[in-house]
Structures are given as structure tokens and as C-alpha cells.
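Trainee: Sequence and predicted model, in that order:
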Amino acid sequence: MGKQMTEMLKGTLEGIILALLAVRPAYGYEITARLREEGFSDIAEGTVYALLVRVEQRGLVDVDKVPSEKGPPRKVYSLNAAGRAQLDEFWKTWSFLASRITQLHEHVEQQGERA
């Protein structure tokens, strides 16, 4: 993954993870696996775990400890009302930015064709 992609992803990864949790609760490794299934193959587990700590501290998720077959209990994260509100805000912001970037791209392409 290129540097520009990495930087852009940093700004959106929280929203992406909240979106995954809106579908169903999950633990850290499961979230990483789901990200990879969705094509985000270069995201390190450590990045996901750090982000999960942040969203937990911000009160956007509820955490349940679930016994594991191997090792200590797993922390299962589920989106709560504050997290859903944050996700709604993320989607609004994303839609706004995506439409403006598309509009700008189309404008630049048209100007390039005229030159």
C-alpha cells in the first residue's frame, strides 16, 4: 500500500471499523480478518487493537469478555448508541467528501479535455 493510501486510510479507519461492528459484534482478530475480507489487506492487527482501545475509551462501543477456548477471555466489541451516532456522522461526512472529490475530479477532467 502506498503512502498516500496509508494516510487516507488513517483518517477513515475508525469509521470503517464502526461500520463492521454495526453489522455484528466482534473481537479484535475477527475485525482484522473482516477488514482483510473487505480488501483492506495491509492493515496491521496492532493498528486495529489501538483503534479499538480509542473507541472504547471514547464510549463508542460496549465490551463483553467472552471465554476463549485458548488463553484469556476475548473482548467482544459491539456498537452502542454513541457509536451508531458517530457512524452516522462518519457516513454523512464521507458522502459529502466523496461527492465533492468526484465533482472536482470531473471538473478537472473536463478542463483537461478543453486544453
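Mentor: Great, that's in hand. These figures come from a predicted structure and were not determined experimentally. Numbers count the residues shown, from 1 in each chain.

Trainee: CA atoms for contacts and neighbours, from now on please.
Mentor: Fine.

Trainee: ok, which stretches of the chain are helices?
Mentor: Remark: helices assigned in the chain by DSSP state H are 3-23, 28-37, 45-57, 81-114.

Trainee: Can you mark which positions in the last one are buried?
Mentor: Judged by neighbour count using 16 or more other Cα atoms under 10 Å, the buried positions of helix 81-114 are 83, 84, 86, 87, 90.

Trainee: Could you do stretch 7-24 as well?
Mentor: Neighbour-count burial for stretch 7-24 flags 13, 14, 15, 16, 17, 18, 19, 20, 21, 22 (criterion: 16+ other Cα under 10 Å).

Trainee: next, the one to line up against it:
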Amino acid sequence: MTDTDQITTDVKQELNQMVKEANETLPAHEKMRLETAYFDTNVNIELTTEVAYHSQYQKDMQLTIDETELPHHASEQYHFAEAVDMLNTYAQKMDTLFHQQYSFIHKV
């Protein structure tokens, strides 16, 4: 759970932590980097974008504007860096979608 403008940073930090922890048990010549690490198991990424509306005169509302599921088989070698790039693209797409279709306040 995070804002669209923060999701890439949060996920990148989490993946970097996973790489760091894995590297603690690996010999020097097998150390990984975020750019080269990949998922070696089946991965199912589920993304949901929700908007919360708060108003002085209305009851708070939560609106789902997108639900996306991205399965990746272990044999695909889905790289951590690809996941970060995909999240960045997704976040930008959702931000645009929100401002075009769901916001009564538009960016100028």
C-alpha cells in the first residue's frame, strides 16, 4: 500500500533488501545486484489502484479504478529490474487515468 508516486521507490527498496539478505549467504563470486537478480519461482503480481475521496459534506469513499494481475512463470527469469520498470510504468498510467477520468481537480 503506497501512493503511485512512491511505489517504485518502496518496491525497489524492498527488492534491494532481498538481494542484500541473499548476498549474506553467497560467496563473493556469486553476489547478486538488483539489475541481475531475478525471480526463480512462479510470481503473480497483483496490483490494485484505489482512490480515497474525503469531503467535509460527504461520507468518505474509496473507489477502485484498476485491478491488474501479472503472472510470470519461473522459466521466464523475470528480473527484479523489470518488475521495478513495470511498476513505474503502471504508476504513471494510473496517475494519468485518475487525472483524466476520476478527478474533478485537474493538473494544469
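Mentor: Right, received. Where do you want to start? Here the structure is a predicted model, which is why all the values come from computation and not from measurement.

Trainee: Any idea what the TM-score is?
Mentor: The TM-score (TM-score structural alignment, normalised by the length of structure 2) is 0.33; 55 aligned residues with a Cα RMSD of 4.0 Å.

Trainee: still on that earlier bit, quick one: closest of the helices of structure 1 to residue 74 of structure 1.
Mentor: Comparison of those against residue 74 of structure 1 by Cα to Cα identifies helix 28-37 as nearest, at 8.4 Å.

Trainee: How far away from the center of its chain is the closest one?
Mentor: 11 Å (Cα atoms, centre = their mean, to the nearest Å).

Trainee: again with stretch 108-115 of structure 1
Mentor: Stretch 108-115 of structure 1 sits 34 Å away from the centroid of its parent chain (Cα atoms, centre = their mean).

Trainee: returning to that earlier point: any chance of JSON lines for the helices of structure 1, columns distance to residue 66 of structure 1?
Mentor: Listed next are the helices of structure 1 as JSON lines, based on distance: least, Cα to Cα, whole Å:
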{"stretch": "helix 3-23", "distance to residue 66 of structure 1": "16"}
{"stretch": "helix 28-37", "distance to residue 66 of structure 1": "12"}
{"stretch": "helix 45-57", "distance to residue 66 of structure 1": "16"}
{"stretch": "helix 81-114", "distance to residue 66 of structure 1": "21"}
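
Trainee: returning to that earlier point: which one of the buried residues of stretch 7-24 of structure 1 sits closest to residue 53 of structure 1?
Mentor: Comparing the buried residues of stretch 7-24 of structure 1 against residue 53 of structure 1 with Cα to Cα places residue 14 closest, at 11.1 Å.

Trainee: Test my guess that the closest one contacts residue 51.
Mentor: Yes - between residue 14 of structure 1 and residue 51 there is a contact under Cα atoms under 8 Å: 6.8 Å.

Trainee: related to what we said a few turns ago, among the helices of structure 1, which is nearest residue 64 of structure 1?
Mentor: Residue 64 of structure 1 lies closest, by Cα to Cα, to one member of these: helix 45-57, at 11.4 Å.

Trainee: report the angle between the axes of the closest one and helix 3-23?
Mentor: With axes from the mean of the first three to the mean of the last three Cα atoms, to 10 degrees defining the directions, helix 45-57 of structure 1 sits at 50 degrees from helix 3-23.

Trainee: list the buried ones in helix 45-57 of structure 1?
Mentor: Buried, per 16+ other Cα under 10 Å, within helix 45-57 of structure 1: 48, 49, 51, 52, 55, 56.
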